[in-house]
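J.: A predicted structure for the sequence below; I have some questions about it.
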Amino acid sequence: MKTDILALSVGDPAGVGPEIIAKAWGQLRETGPAFMAVGDLQSLAAAGGGVKVKAVTGPVEAAKVFADALPVLDTPLQSPVIAGQPSSAHAAQIIRCIETGAGLALSGAVAGLVTAPIAKAPLYEAGFKFPGHTEFLAELTAPAPYAGARGPVMMLTAADLRATLVTIHQAVGTVPAALTIDRIVAAGLVTAQALKTDFGIAQPRLAVAALNPHAGEGGALGREEIETIIPAVAALRARGVDARGPSPADSLFHPDARKTYDGVLCMYHDQALIPVKMLDFWGGVNVTLGLPIVRTSPDHGTGFDIAGRGLARPDSLIAALRLAAEIAARRAAS
């Protein structure tokens, strides 16, 4: 049976995930959006500061109990959790929770998937082959694209800024060689489609960031703009996308500039992440575009340094839950 509830994978149980999930439930229990945690019930109970948790059999039961208790699709751990101390012994359970949440979303049993943070190193130690959540979810949901646009494309949102990435988690020195016309065009098409279907913008305007200072200064500061980005923008326009640029990144993110576009396509990780976190460090959201499921996550990591100390803020997770519910509603109405 389909419900409007979201699945929320707990992420690394030794991080701040269990704590911010409990705090988010405390703030959303009366207003929603409703969610069902997928993870170890005991870890959530221990980190929740007295929050009432309840094991449930699935999303239908979870929706019924959400106002009274944090519903948990219990996926027990096989070894104890020590807050702030990640362990590869937890890797199998972390992966299983993500797989379960993705499966529920693919089947339509839940409206979408929100993922709490994972730490990559312990997963790599256990043989995990993906750079992170984004790439793993793309594999789990393949081969079906969403609305003809195939992801994954990472979008970061904060305030009125929506920034997507052509390259994601790779060293800065490798970015120029990784940028191709096809790769930029693919990311731009997915972004434009998502701005329409997921964000309700009928005629989205897409700004495209340059790679080099001053957009390469006519080739004096690099030729990536001339040889790769300008042709990609032209190709996007030929495909019907209102794409503009490349524009120097140092002038793309101030308030007046943000009024001129609905989304900005960035060439590398920090080009997007720095302005997003400057605008709203606590409330930024990561959205994966181009998947057949709705997926969001908080725009922060596992916070092992503060895990178990009661200091973690749930702002970004709450924003991720609300955005996932909004996107799911728009898809359902389309």
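T.: That came through fine.
J.: When you work out contacts or count neighbours from here on, use the C-alpha atoms and nothing else.
T.: Noted.
J.: Tell me how many other residues crowd residue 121.
T.: Look at residue 121: counted by other C-alpha atoms under 10 Å, it has 15 neighbours.
J.: Just the element for it, please.
T.: Using DSSP states H and E, residue 121 sits in helix 120-125.
J.: For residue 20, see how far away residue 121 is.
T.: The gap separating residue 121 from residue 20 is 22 Å, by C-alpha to C-alpha, to the nearest Å.
J.: need the longest helix for the protein.
T.: Longest helix in the chain, counting residues (DSSP state H): helix 315-333.
J.: same for that one, what does it pack against?
T.: strand 6-9, helix 17-28, strand 113-115, strand 285-289, strand 295-298 (3 or more C-alpha pairs under 8 Å, 6 or more residues apart in numbering; DSSP states H and E).
J.: another structure for you, compare them:
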Amino acid sequence: MRTASERRGLSLLALASALAACSGAPARPAGATYRPPPPLALVAIVDPSPGQAAAELRQLAAVIQSAAAPAQTLVVSLLATAPPAHTHVVRGGESLSSIAGAEGVSLAALQAANPQLGPLAQRDWNRVYPGDRVTVPDGAPDRPAIVTRAPAGPPPPALVAAPARPANATTFQEAQYRHALAAAAETNRQRISAWQSAAALAVAPWQAQVLRQLDELGRGGAAAPADPADGRQVTAAVEAAANTLAGLPGRRVLLLLAGGPAATAAAPAAGTSLAHVHLVVANAPAGTPLTAAATAAGATVTVLDPALTELQLPAVVGG
């Protein structure tokens, strides 16, 4: 059932088309389908120590509270202090099973460390391709604390095409054209607004679930590390996050909350690509050294002011 505004807009469009036909103006193509912004693909690296985890996870929760959209993905990794992981680049004929056997790790551990190769990215675990970068955990399993994907949401709406401007238009024809153009714009605004409302409703249960998971993790799910992380562990965490993001569609953001002073010695490992990745550093000591190295690896970098992190983070990450 069309609204009165939509019926009025379509009537005006029909009139404008008729006027354009009479004036010899070329016909315009039919309206397109609305293309929502790319979904957020976010990997966050969090300090697991009780003194830091709760605060960092609250900051992350503020991002999810302000930015939840269809097909959005989230991976939360706790900074490990076990021997750092390394990367295996898939060659022709290999599978995750064969890689696990060659590397001496279980298939389950390999899958857990590489969510980008499974359902999170709408892929089949049994299919890997030459060039895929696989994170191989060394020592303790490198399992992300949270791996989740928002539902797809409603299909985007069809949009009304702008009317063709009549050639050699009279004053009356020009006025009718402008009226029809405004009506088309208003119809499209209403359709997009309605879709956005439906999309928000579709992802609301997922958003609430993620907020609960973050709260539970902050209230005791994160285990205290035996030793503080060093630069090697931070470097390995950034490399693993880059591997994950490379397999996820959308607007890729790597959020580094963890690391403390150790992050000053971190840098993307040789061969790590951060192309098309926005690195957001919420760790003041790491800002300057990581900016140069990550930029050289292809990333855009934002370093947050420590005093303003909670205020800045939702806007910077949520876009």
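T.: In hand now; what should we look at? Every value quoted in this text rests on a predicted model; they were computed, and no experiment measured them.
J.: TM-score of the superposition?
T.: The TM-score (TM-score structural alignment, normalised by the length of the second structure) is 0.33; 150 aligned residues with a C-alpha RMSD of 5.2 Å.
J.: Would you map the helices across the stretch 1-150 of the second structure?
T.: All helices of the stretch 1-150 of the second structure, identified by DSSP state H, counting those that start in this stretch, fall at 4-23, 50-66, 96-103, 107-113.
J.: how about those helices, which one is nearest residue 205 of the second structure?
T.: Nearest to residue 205 of the second structure, of all the helices of the stretch 1-150 of the second structure, is helix 50-66, at 11.9 Å by C-alpha to C-alpha.
J.: Pull out the buried positions in that closest one.
T.: Using 16 or more other C-alpha atoms under 10 Å as the test for burial, helix 50-66 of the second structure gives 50, 52-65.
J.: ok, then the element right after the helix or strand that contains residue 211 of the second structure?
T.: Using DSSP H and E, residue 211 of the second structure maps to helix 171-216. Going down the chain from helix 171-216 of the second structure, the next helix or strand is helix 231-246, by DSSP H and E.
J.: just checking, next helix/strand downstream of that following helix?
T.: Heading C-terminal from helix 231-246 of the second structure (DSSP H and E), you reach strand 251-256.
J.: Moving along the chain from that next one, name the first helix or strand you hit.
T.: As assigned by DSSP H and E, the chain's next helix or strand after strand 251-256 of the second structure is strand 277-281.
J.: That following strand versus helix 231-246: what angle between them?
T.: Angle, strand 277-281 of the second structure to helix 231-246, by axes from the mean of the first three to the mean of the last three C-alpha atoms, to 10 degrees: 140 degrees.
J.: name the helices or strands packed onto strand 277-281 of the second structure?
T.: Contact analysis of strand 277-281 of the second structure by 3+ C-alpha pairs under 8 Å, 6+ apart lists strand 251-256, strand 300-303 as its packing neighbours.
J.: any idea which of the ones you listed is most buried?
T.: strand 251-256 (a mean of 25; mean count of other C-alpha atoms under 10 Å).
J.: Quick one: the strands in the first structure, in order.
T.: For the first structure, the strands defined by DSSP state E cover 6-9, 35-39, 53-55, 70-74, 113-115, 153-158, 161-165, 205-209, 242-247, 263-266, 285-289, 295-298.
J.: who wins for proximity to residue 110 of the second structure among the helices and strands packed on strand 277-281 of the second structure?
T.: Shortest distance between residue 110 of the second structure and those, using C-alpha to C-alpha, is found for strand 251-256: 20.9 Å.
J.: burial count for residue 195 of the first structure?
T.: For residue 195 of the first structure, the count of nearby residues is 21 (other C-alpha under 10 Å).
J.: ah, wrong one, I meant residue 274 of the first structure
T.: Applying other C-alpha under 10 Å, we find 11 residues neighbouring residue 274 of the first structure.
J.: Can you tell me how far it is from residue 209 of the first structure?
T.: Distance of residue 274 of the first structure to residue 209 of the first structure, computed by C-alpha to C-alpha: 14 Å.
J.: One more: residue 194 of the first structure?
T.: According to C-alpha to C-alpha, residue 194 of the first structure stands 18 Å off from residue 209 of the first structure.
J.: re earlier: pull out the buried residues from the longest helix of the first structure.
T.: Buried residues in helix 315-333 of the first structure, defined by neighbour count with 16+ other C-alpha under 10 Å: 315-328, 331.
J.: the inter-axis angle of that helix versus strand 35-39?
T.: Here helix 315-333 of the first structure points in a direction 120 degrees away from that of strand 35-39 (the same axes, to 10 degrees).
J.: hang on, isn't residue 114 of the first structure packed against residue 21?
T.: No. In this structure, residue 114 of the first structure is not within contact of residue 21 by C-alpha atoms under 8 Å, at 10.8 Å.
J.: more neighbours, the two?
T.: Set side by side, residue 114 of the first structure and residue 21 show more neighbours around residue 114, with 30 against 26, by other C-alpha under 10 Å.
J.: could you check the distance from that one over to residue 287 of the first structure?
T.: To residue 287 of the first structure, residue 114 of the first structure is 9 Å away according to C-alpha to C-alpha.
J.: shared neighbours of those two, anything?
T.: Residues touching both residue 114 of the first structure and residue 287 (C-alpha atoms under 8 Å, 6 or more residues apart in numbering): 295, 296, 297.
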